[in-house]
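J.: one predicted model, sequence on top.
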Amino acid sequence: MGISNSNSEEDTTSQLLFPQDPTSNPTAINAPKKLALLPLVFLIYFEVSGGPYGEESAVGATGPLFAILGFLVFPFIWSIPEALITAELATAFPGNGGFVIWAHHAFGPFWGSLMGAWKFLSGVINLASYPVLCVDYLKLVIPILSSGFPRYVAIFVSTLVLSFLNYTGLSIVGYTAVTLGIVSLLPFLVMTLFAIPMIEPVRWLSLGQKGVKKDWTLFFNTLFWNLNFWDNASTLAGEVDQPQKTYPKALFSAVILSCFGYLIPLMAATGAIPLNQEDWADGYLATVAEMIAGKWLKIWIELGAVLSVVGLYEAQLTSSAYQVLGMAELGFLPRIFGARSQWFNTPWLGILISTVVPLVVSYMDFADIISSANFLYSLGMLLEFASFLWLRRKSPEVKRPFSVPLGFSGLVVMCLIPSVFLVYVMTVATKPVLLISSLLTLVGIGWYFLMNLCRSKMWFQFIKGENQLDKDDHDV
């Protein structure tokens, strides 16, 4: 229960700014409609993929055969288990906190708060990479954006513009994602059709060129970066129409769309042209498209890359902003962090925070950005797997509209395989990444105790007076 004010006028204003129960909130009657299935599918798609942009490094690292096998096999050992876990927990514990709620129910408020810190920081660090990518593509057309002050201004302006779109409403963002997804995938469909007569299947079996050393760290980081974050959309559960039915359908559809979105263009490109492995770096698919069909298709794919980055940014920003909202509703953050816009019903403060932090991070080295995001995300995922297994073992009575169809031993194996990969990603991290991740983890721990102090001293209002689960859900 939140702290109440004696002043009735202040209380009314508080209800308008911080809606909790739609039945008691005057603004809820005119609130935007809940997020439907199709926009949720494309929001999940952009949380994870956004198209084959960025998969080129897998070919450059290990050659066509391992790259194809990676994008074929990795979804089964990583993407599908993560999507299944998200479907079960998001339908059993729906709410804008997502994975924070799951860790909270499983292990208590400290671990819920730490989960929130890890996932939020990994999300906003990852978010910082998208304006950088957007400017990297734009500099091909506008060379002045390559370096110096114009580059910094371009990153700053693009971040603000993209964030404002998110402020205008979840439905707008959702259907924008649908449009961006279709437009950014179309040129690869065209490239595939042009490539079919040129394909020589033997090229798919290549292990790489002689003399080119395999870079397994780059290979696995590329797979991981292109196929993770399936659980991010769980922070929108409170905004989704019939989440118990919608989430499993949306996740299954997004898995299919993402996997084929990677595999089909990759097989078309590697099968249609002779291998020059050193050329296979980010952006090379556009060059391949030019070889296959002409410069017009290269320009189309480069334009699609910019649109894809916009979709990636919007989806990640939405997830991070609603996570902030959900953590305020759970009492991990002060009540003010749950503020919604009176015009669009969006979590404006969550959007603002999720915009400012990436602006600071975006001027870091790009490789350190990605590696730090992966490290923190790995910590959060290990806790998420543990929460899933603990809740399944200790709380079988919880209603699960969707349940992973495996016994407990099968679930342990399902979680163990990707966990081994997570540990591997963490062990190959560089010293700067370890330092950054350790410092941010300490910040997350310190934040939990700071919030407890603020609650005990009543320095801020919190929606829940105590950072605990409801009485009927406390003993899990």
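T.: Ah, there it is.
J.: hey, let's count contacts and neighbours off CA atoms from now on
T.: Will do.
J.: which helix of this structure spans the most residues?
T.: Taking DSSP state H as the assignment, the helix of the chain that covers the most residues is helix 295-330.
J.: next, the buried residues of that one.
T.: Buried residues in helix 295-330, counted by 16 or more other Cα atoms under 10 Å: 297-330.
J.: same question, stretch 108-121
T.: 108-121.
J.: identify the residues contacting that stretch?
T.: 99-105, 320, 323, 327, 332, 373, 376-377, 379-380, 383, 440-441, 444-445, 448, 467-468 (Cα atoms under 8 Å, 6 or more residues apart in numbering).
J.: out of those, which are buried?
T.: 99-105, 320, 323, 327, 332, 373, 376-377, 379-380, 383, 440-441, 444-445, 448, 467-468.
J.: return the subset of the buried residues of stretch 108-121 lying in helices.
T.: 109-121.
J.: just the strands in the stretch 251-400 of the chain please.
T.: Secondary structure of the stretch 251-400 of the chain (DSSP state E, counting those that start in this stretch): no strands located.
J.: flag every buried residue along the helix or strand containing Cys454.
T.: Counting by DSSP states H and E, the element that carries Cys454 is helix 431-457. For helix 431-457, a neighbour-count test (16+ other Cα under 10 Å) marks 433-434, 436-437, 440-441, 444-445, 447-448, 451-452, 454-455 as buried.
J.: who are the packing partners of that helix?
T.: helix 109-138, helix 366-394 (3 or more Cα pairs under 8 Å, 6 or more residues apart in numbering; DSSP states H and E).
J.: try 10 Å this time
T.: On a contact count with 3 or more Cα pairs under 10 Å, 6 or more residues apart in numbering; DSSP states H and E, helix 431-457 meets helix 109-138, helix 366-394, helix 408-427.
J.: of all the ones you listed, which one is nearest Pro19?
T.: Closest to Pro19 of the helices and strands packed on helix 431-457, according to Cα to Cα: helix 109-138, at 21.2 Å.
J.: let me see the contact set for the closest residue to Asp279 other than its chain neighbours.
T.: Of all residues not flanking Asp279 in the chain, Gly60 sits nearest, at 7.1 Å (Cα to Cα, 6 or more residues apart in numbering). By Cα atoms under 10 Å, 6 or more residues apart in numbering, the contact set of Gly60 is 67, 208-209, 212-215, 218-219, 275-282.
J.: buried only: go through the residues you listed for me.
T.: 67, 208-209, 214, 219, 275, 277, 280-281.
J.: let's have the residues you listed in a markdown table, adding distance to Ile80.
T.: Shown next, in a markdown table, are these (distance: Cα to Cα, whole Å):
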| residue | distance to Ile80 |
| --- | --- |
| Ala67 | 18 |
| Gly208 | 28 |
| Gln209 | 32 |
| Lys214 | 27 |
| Phe219 | 20 |
| Leu275 | 31 |
| Gln277 | 30 |
| Trp280 | 27 |
| Ala281 | 27 |
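J.: out of these, which is nearest to Tyr130?
T.: For the buried ones among the contacts of Gly60, the nearest to Tyr130 is Ala281 (17.1 Å; Cα to Cα).
J.: distance of Thr441 relative to Ile256?
T.: Thr441 sits at a distance of 34 Å from Ile256 (criterion: Cα to Cα, to the nearest Å).
J.: one more structure, for comparison:
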Amino acid sequence: MKSTEKKKIGVLGLTILSINTILGLKNIPFAATVGPSAILFWILAAFLFFIPIGLIVAELSTTYPEQGGVSAWVNRAFGQKASFLCSWFYWVANFTYYPSLLLGITVNMAYAINQQQIIQNTWLTTMIALAIFWVITLLTLRGTQMSGKLAAIGTPLGVIVPVILIFGFGFASILSGHHSATEFTARTMMPNNLSLDTVMFLSTLMFAFAGVEMLGTIAEDVKNPQKTFPKAILISSVIIGAIYILGTIAFQFVIDIKPDQTATALYLFADQITKQFHLPFQLSQLLGICFVVSTVGALSFLILNPSVMFYESGKTVLPRVLTKTNQANMPANLILWQAAGVSMILLLSGFVPTVSEALNMLILMATLAFFIPYIFLIGAYIKLRRTDHATVRPFQVKNNKLAYLVAGVGFISVIGTIGLTLIPAPDTTVSQYAPLVVGPVFFAVLGVSFYRMGTKEEKETLKKAS
């Protein structure tokens, strides 16, 4: 994906893409459900997952800045098969992640147009989500510059403005003497007990930091990646961490949220602020507009990333019809096949009784599938540190022991998250739990089958040619 120097993405552009891709303000009300101890959990999630993965990605991106990101690094470390399977899981994971993101857009849109009753109609929300998804998908086919433009619009309007509003009104409520909905003391800020639920909660917050590895797929479109990547990752990590922690404090001061209210919690917060300050407008409606813009801005990059990664690792394995690129050098057919799979899952989610239940099921499935590629990523980092001593590393964890410690912490966190996700909650039914286990196994078998068929076809072609 060649581009002229003047079109290359700099530190600011990469930081905007990173923040808009990783940051999810919906994670703040979810964190708030456990009370003030969420502050400690955010810090733990950052140190156990975000910082280790961020350091790994920064080092690999600057050392091997070729297009493809994780798939290219895994290929360099373990070969084509591992790279293909890593990208395959990353690609299929989005089949469940995108529907959850798209259903969230419909909730935001309902508040943006002040028609909250839309949320009660699961089929209407599904149709709206499908329409939005296909429009953004078709725009994404125009290339990485289109993704960058959408993110450049979405981040200021959809992230910065809501953050200012939530922080501003939240801390204004604190400073103006309003009664706190949450008790902030040393006792409440510490976890009362270390149970399976609290550990699983920590794993979910780690998922809120996922996504930094996506930046590796656009390495060739980044200006001076050896310097740009570390700076952008450092800046975005500080901003994202601060927003999550401070936003949770402000949120908890204003409202006491229950676990079954997470889908609309930000709007309940906004309604409470509207009452407290007697605002002449509905803050919930303004936030709804901002969140729609933000998600639409991020969606193009999220659609593009896994398909580019899968294309880079599978272009010699997949059938030619799937690896065909368009005039913008985008893997158009892969992106369209992905859109078809997402559409099918979205339509199936329409049979779930409520939007909240559909969201919870899809997010849990996506969490499990998304963390599998991190095993490949961390393994590749360790292997390349041990075997590739010739390549210059413009940015690296200097001490080998510290580098392996960083990788070890990230690896244990990822494995722990996968294991905990597979433990069913007490009230989970068989129909809810089965997809968590059957899904990954099915896709693993399917991925291996595709690889074997592709390599067999490639060998037969080479044999005929010789």
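T.: Here it is on my side, so go on. Quick caveat: nothing in here was measured; it's all calculated off a predicted structure.
J.: would you pull the TM-score for this pair?
T.: Scored by TM-score structural alignment, normalised by the length of structure 2, the superposition of the two chains gives a TM-score of 0.82; 427 aligned residues with a Cα RMSD of 3.0 Å.
J.: the buried residues of helix 431-457 of structure 1: which two are farthest apart?
T.: Every pair of those checked by Cα to Cα; the farthest is Val433 and Arg455, at 32.9 Å.
J.: how much space separates Glu10 of structure 1 from Ser341 of structure 1?
T.: 17 Å.
J.: comparing the two, which residue is more hemmed in?
T.: Comparing Glu10 of structure 1 with Ser341 by other Cα atoms under 10 Å, the one with more neighbours is Ser341, at 16 against 12.
J.: touching, that one and Pro32? I think so.
T.: No: using Cα atoms under 10 Å, Ser341 of structure 1 makes no contact with Pro32, being 11.7 Å away.
J.: who touches both of the two?
T.: The contact lists of Ser341 of structure 1 and Pro32 share Gly169, where a contact means Cα under 10 Å, 6+ apart.
J.: structure 2: which residue goes with Ala305 of structure 1?
T.: Per TM-score structural alignment, the equivalent position to Ala305 of structure 1 in structure 2 is Phe291.
J.: so what's that match up against?
T.: Per Cα under 10 Å, 6+ apart, neighbours of Phe291 of structure 2: 24-26, 104-105, 107-109, 111-112, 154-155, 157-159, 161-162, 285, 297.
J.: try Gly208 of structure 1
T.: Gly208 of structure 1 neighbours (Cα under 10 Å, 6+ apart): 59-66, 214, 275-278.
J.: next one: Ile77 of structure 1
T.: Ile77 of structure 1 sits in contact with 414-419, 421, where contact means Cα under 10 Å, 6+ apart.
J.: can you add neighbour count and distance to Ser395 of structure 1 and give these back as JSON lines?
T.: Shown next, in JSON lines, are the contacts of Ile77 of structure 1 (neighbours: other Cα atoms under 10 Å; distance: Cα to Cα, whole Å):
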{"residue": "Met414", "neighbour count": "20", "distance to Ser395 of structure 1": "19"}
{"residue": "Cys415", "neighbour count": "22", "distance to Ser395 of structure 1": "18"}
{"residue": "Leu416", "neighbour count": "16", "distance to Ser395 of structure 1": "20"}
{"residue": "Ile417", "neighbour count": "13", "distance to Ser395 of structure 1": "24"}
{"residue": "Pro418", "neighbour count": "22", "distance to Ser395 of structure 1": "23"}
{"residue": "Ser419", "neighbour count": "21", "distance to Ser395 of structure 1": "22"}
{"residue": "Phe421", "neighbour count": "16", "distance to Ser395 of structure 1": "28"}
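J.: ok, now how distant is the residue nearest to Ser171 of structure 1 when sequence neighbours are not counted from Leu72 of structure 1?
T.: The shortest distance from Ser171 of structure 1 to any residue other than its chain neighbours is 6.1 Å, reached at Leu35 (Cα to Cα, 6+ apart). Using Cα to Cα, Leu35 of structure 1 is found at 31 Å from Leu72 of structure 1.
J.: between those two, who's got more neighbours?
T.: Leu35 (23 against 14).
J.: what sits against whichever residue in structure 2 pairs up with that one?
T.: Correspondence of Leu35 of structure 1 to structure 2, assessed by TM-score structural alignment: Ile9. Neighbour list for Ile9 of structure 2: 3, 15, 17, 145, 148, 218-225, 228 [criterion: Cα under 10 Å, 6+ apart].
J.: these two touch, right, Ser320 of structure 1 and Phe229?
T.: No: the pair Ser320 of structure 1 / Phe229 is not scored as a contact, 11.7 Å apart, by Cα under 10 Å.
J.: shared neighbours, these two?
T.: With Cα under 10 Å, 6+ apart, Ser320 of structure 1 and Phe229 have common neighbours 119, 122-123.
J.: could you dump those residues to TSV with distance to Gly410 of structure 1?
T.: Below are these laid out as TSV (distance: Cα to Cα, whole Å):
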residue	distance to Gly410 of structure 1
Lys119	26
Ser122	29
Gly123	30
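J.: now the end-to-end length of stretch 43-55 of structure 1.
T.: Stretch 43-55 of structure 1 end-to-end distance (Cα to Cα) = 20 Å.
J.: sorry, that was for stretch 158-174 of structure 1
T.: Termini of stretch 158-174 of structure 1 sit 19 Å apart (Cα to Cα).
J.: how about that stretch, aligned to which bit of structure 2?
T.: Going by TM-score structural alignment: stretch 158-174 of structure 1 matches residues 132-148.
J.: counterpart of Phe366 of structure 1 over in structure 2?
T.: In structure 2, Phe366 of structure 1 lands on Leu359 (TM-score structural alignment).
J.: for its match, list the residues it contacts.
T.: 96-97, 99-104, 263, 349, 352 are the contacts of Leu359 of structure 2 under Cα under 10 Å, 6+ apart.
J.: ok, now how distant is it from Leu346 of structure 2?
T.: On the measure of Cα to Cα, Leu359 of structure 2 and Leu346 of structure 2 end up 11 Å apart.
J.: what do you get for Leu405 of structure 2?
T.: 40 Å.
J.: more crowded one of these two?
T.: Between Leu405 of structure 2 and Leu346, Leu346 has the larger neighbour count (other Cα under 10 Å), namely 26 against 13.
J.: against Ser87 of structure 2, how distant is the more buried one?
T.: Counting by Cα to Cα, the gap from Leu346 of structure 2 to Ser87 of structure 2 is 22 Å.
J.: same question for Ile249 of structure 2.
T.: 37 Å.
J.: for Val288 of structure 1, what is the corresponding residue in structure 2?
T.: Checking TM-score structural alignment: Val288 of structure 1 goes with Phe269.
J.: I figured its match hits Thr248, correct?
T.: No: with contact defined as Cα under 10 Å, Phe269 of structure 2 does not count as touching Thr248 (11.4 Å).
J.: who has more neighbours out of the two?
T.: For the pair Phe269 of structure 2 and Thr248, the greater number of neighbours falls to Thr248 (27 against 23), based on other Cα under 10 Å.
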